[in-house]
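Peer 1: pasting the sequence and the predicted coordinates here, then a few questions.
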Amino acid sequence: MKKLLYAIAVSATIITGCGKDDEPTPTKVPVEGEITGDITANRTLAFGNYTLKGMVKIQSGVTLTIEAGSTITADKSNGEDGLVVLNGGKLIANGTSDNPIVLTEKSKVAGSWAGIIMYGDAPIVNSATAPAPQVATSEDGLSLTYGGSNAAHNGGSLKFVRIEYAGQVITTNNKEHNGFSFYSVGSGTVLENLVSYKGNDDGFEFYGGTVSGKNLISYGNSDDSFDWQDGWRGQENTNWFAYQTGIGNYGVEVETKGVNNAFWPKVTNITLKRAAGTVTEAQSEIQLDAFQFKANGNGEFSNVVIDGYINQTTPTAFTGGAVQIRDLVTYDNQVLTGKIKITNVKLNNTPTVFIT
């Protein structure tokens, strides 16, 4: 757990004894640089500090590698900034517990940039009638096509990566970017030890695909901690942690756009915690449950801790709960058929177990 919390805890300094004849370890000097425009050839960003300018796109057939310990800083005064991995491109960003890769924003204000957006061609399902392979258009302002039949799509490897202050408003549709957005990303992609910190929308969102995530932390994001749609079906998800504080909606929001799928994603070991006094974005709506399922959304969750999903402390009192089923079709097609499974649950300060 200490490694999981590397982004929100002060790392202990390990001091080792050295003999007087030992040579001192050379200090690695960080480089300074800028990332802008399209990445059209393989490139490695050596350990250092970089400024991100604009929506930087890693093109198909190209790999961008970021060395451990690097910091990449966006600046909202320049407009819309983000790091985009197009289908066929790869991002290799493998930090370590001692030297994570940090992508942040200069002002340190939530909603200041677009985060990491990755595209693939793994399967999606967003229509009950369209033939496979299905495709859709992204909602991130780029309006790119995603979807396909390549379940093993490989968009690279993200390990020990922290994103801060994402959630910028998209000018074309007035929606917000997430911390991490995965559009039909496949199971060949590695997602491990990732933190989405104090963004203005969801911490992590999966738009279909087959990718799985291990050791994911969503901290202080103002919409949902984890969100998915389009028939996401990751099967090897484990060790997810969400902490909602200040403003936050659902711990987990699940939908499939009304399609009654025969499959569902699986998550083992998930903790959803809501700090006292946390309010929803729109105080006229009840959006403070740990899990919300709608439009035939489903999933299997085991070893679950739910803490603090209770009445909202505003003039309009809302009652939170562990699970909310938003519509009758989801109850009939998913709950009654066993396609929503939540087992081995521990509830703390969450009085309502099930809301319909």
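Peer 2: Arrived safely.
Peer 1: only C-alpha atoms for contact and neighbour calcs from this point on.
Peer 2: OK.
Peer 1: pretty sure residue 244 is touching residue 277, no?
Peer 2: No. Applying Cα atoms under 8 Å, one finds residue 244 not in contact with residue 277, separated by 10.1 Å.
Peer 1: the two - which one has more neighbours?
Peer 2: Taking neighbours as other Cα atoms under 10 Å, residue 244 and residue 277 compare with residue 244 leading, 28 against 15.
Peer 1: pull the contacting residues for that one.
Peer 2: With contacts defined as Cα atoms under 8 Å, 6 or more residues apart in numbering, residue 244 is in contact with 219-222, 225, 251, 273-275, 278.
Peer 1: save the residues you listed as JSON lines, and put in distance to residue 345 and neighbour count too.
Peer 2: Below are the contacts of residue 244 laid out as JSON lines (distance: Cα to Cα, whole Å; neighbours: other Cα atoms under 10 Å):
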{"residue": "219", "distance to residue 345": "21", "neighbour count": "23"}
{"residue": "220", "distance to residue 345": "23", "neighbour count": "28"}
{"residue": "221", "distance to residue 345": "23", "neighbour count": "34"}
{"residue": "222", "distance to residue 345": "25", "neighbour count": "26"}
{"residue": "225", "distance to residue 345": "19", "neighbour count": "32"}
{"residue": "251", "distance to residue 345": "15", "neighbour count": "32"}
{"residue": "273", "distance to residue 345": "13", "neighbour count": "21"}
{"residue": "274", "distance to residue 345": "16", "neighbour count": "28"}
{"residue": "275", "distance to residue 345": "19", "neighbour count": "17"}
{"residue": "278", "distance to residue 345": "22", "neighbour count": "23"}
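Peer 1: which one of those residues sits closest to residue 183?
Peer 2: Using Cα to Cα, residue 225 is the member of these that lies nearest residue 183, at 17.1 Å.
Peer 1: and here's the other structure:
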Amino acid sequence: MKLSISLQIALLVFLFPVLIFSQSEMATNDLKWMKNWTNFDPSETYYPEADKKLPNVIDKDTYLNNSSVYLLSGNTYVTNNAKLTIEEGTIIRCDRDNPSSLIVTKGATLIARGSYTKPIVFTSNQTEKSRKPGDWGGISIAGGGSTNTLSGMGRIEGDFNPILSGYGGNTADEITTILSYIRIEYAGKKINRSKELNGLSLYALGKNSIISNIMVSYSADDSYEFFGGNAELSNLISFKAKDDDFDFTEGFQGNLTNIVAIRHPYISDTSGSYAIEIDGYTEGKGVRSISSLSKVSIDGGYLISLSEQDNYQYTVAAISAKYRGQLTLTNSRISGFANIVAFDASYSNATEIKNAFTLENSVFNVHGEAIQTALGNNATLQNLVKYNMYTNHFKEVTDFFSDPMNKHLPDFSLKDNLGNYTVMH
């Protein structure tokens, strides 16, 4: 006898009490935390002209207040264990003609606390409607935490002063940085395959760092990249990045709560771009041990491709897992992609894949197999996601979510009640 979908769900709830799906439980938040401080149309935003220029070296404690607008022109290094503190509501305009980046060197500290009414903004120095991805380099922060490379150390990616570019060490408990309510707009640059500047690059973070309520928009490379370190972060947004939204490598191990990645099928790097890329280690740098592989847990992940019927075929997997990286996703929504996750050949058997990936209490809407592996279409692996809600037929973004294209505050609440979706394959 074939059971109805509603009866299947009722039996699952009875047999597996942990899988009680409800609209409130499917997401630990309703994205109200994005109100007021975010900007989903920064090309139209007017920013006052800069009246002060940042020095290219900050080697003593420095305070930027919001009574001035600052110009970042060329690379600015925070050195000599100095502390750079930025007041809420401060605007930093970043030069495209003299390519600029902010580099916080190992031992120095960036403390940038905005607020939901007065965020701190790093943006292009171009005028409205003329800002473009890659107008400036981005923010790189070097810590003394751990990485899983054989040397335990590294150099910040980019054409930076090698004497000031080191990261990594044994100070895992340090406060590498404190960041909250910050927008980073039009940053990033792909110099070559091994040198990339991201909106926010975090190297060897100490676990007492505080990072929350950050929005990276229109990055010309990754929005966020984590090189080693161990930290807990929350309320992170990536909007229309060219390359990956969230990239983890060199043994980063941490917990992220409430992340949003909003992609478009026509915006991608030639190498392939994903909402999440997790590499267990970096090829060519070696790895200390299996226990030091990158391991990330995400609670409340919105991985969204704004795909429609005429462009969904350009999408790839939402997640790329390589070099045996490990990822857990709970209370999440994954929509608009070809697959949930694609595993590379470093996962040599089904057991390794099962141990490396967990998806729980989530909803997904993809147009291909949920799990893509080098092992072929293994039915056992497709069962990794079978106790999550999914759509029987692929839905374009405007059919799946309430108001996903809203330029003020996208609404990713589901149009249909969860009871209309399927649990079992």
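Peer 2: Here it is on my side, so go on. Small disclaimer: the values here were computed from a predicted structure and weren't measured.
Peer 1: hang on, the earlier thing: among the contacts of residue 244 of the first structure, which are in strands?
Peer 2: 219, 273-274 (DSSP state E).
Peer 1: all helices of the second structure, in order?
Peer 2: With helices called from DSSP state H, the second structure shows them at 5-15, 350-356, 379-382, 397-400.
Peer 1: export the ones you listed to CSV and append columns for distance to residue 329 of the second structure and mean neighbour count.
Peer 2: Below are these laid out as CSV (distance: least, Cα to Cα, whole Å; neighbours: other Cα atoms under 10 Å):
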stretch, distance to residue 329 of the second structure, mean neighbour count
helix 5-15, 20, 14
helix 350-356, 11, 15
helix 379-382, 16, 13
helix 397-400, 20, 18
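Peer 1: looking at the ones you listed, which is closest to residue 32 of the second structure?
Peer 2: With Cα to Cα as the criterion, residue 32 of the second structure lies closest to helix 397-400 of these, at 19.1 Å.
Peer 1: so which bit of the first structure is the closest one matched to?
Peer 2: Alignment of helix 397-400 of the second structure against the first structure: no match, by TM-score structural alignment.
Peer 1: can you tell me, leaving aside adjacent residues, what's nearest to the aligned partner of residue 363 of the second structure in the first structure?
Peer 2: Taking TM-score structural alignment for the superposition, residue 363 of the second structure sits opposite residue 346 in the first structure. Nearest residue to residue 346 of the first structure in three dimensions, chain neighbours excluded: residue 305, at 4.8 Å (Cα to Cα, 6 or more residues apart in numbering).
Peer 1: the one you found maps to what in the second structure?
Peer 2: Residue pairing (TM-score structural alignment): residue 305 of the first structure is matched to residue 333 of the second structure.
Peer 1: relative to residue 78 of the second structure, how far out is its match?
Peer 2: Between residue 333 of the second structure and residue 78 of the second structure the distance is 38 Å, computed by Cα to Cα, to the nearest Å.
Peer 1: out of these two, which sits in the busier spot?
Peer 2: Counting neighbours by other Cα under 10 Å for residue 333 of the second structure and for residue 78 shows that residue 78 has the greater number, 28 against 24.
Peer 1: ok, that one - contacts?
Peer 2: Residue 78 of the second structure sits in contact with 57-59, 84, 102-105, 108-109, where contact means Cα under 8 Å, 6+ apart.
Peer 1: swap the cut-off to 7 Å and go again
Peer 2: 57-59, 103-105, 108 (Cα atoms under 7 Å, 6 or more residues apart in numbering).
Peer 1: any quick PyMOL command for the buried ones out of those?
Peer 2: Of the contacts of residue 78 of the second structure, the buried ones can be selected in PyMOL as follows, counting by 16 or more other Cα atoms under 10 Å:
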select buried, resi 58+59+103+104+105+108
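Peer 1: and residue 62 of the first structure, how many neighbours?
Peer 2: Neighbours around residue 62 of the first structure, by other Cα under 10 Å: 18.
Peer 1: that one maps to what in the second structure?
Peer 2: Alignment note (TM-score structural alignment): residue 62 of the first structure maps to residue 82 of the second structure.
Peer 1: cool, residue 202 of the first structure as well?
Peer 2: Checking TM-score structural alignment: residue 202 of the first structure goes with residue 222.
Peer 1: contacts for stretch 141-154 of the first structure, please.
Peer 2: Applying Cα under 7 Å, 6+ apart, the set of residues contacting stretch 141-154 of the first structure from outside is 119-124, 133-138, 170, 172-173, 183-189, 210.
Peer 1: quick one, which of those residues are buried?
Peer 2: 119-124, 134-136, 170, 183-189, 210.
Peer 1: could I get the contacting residues of residue 219 of the first structure?
Peer 2: 196-198, 242-244.
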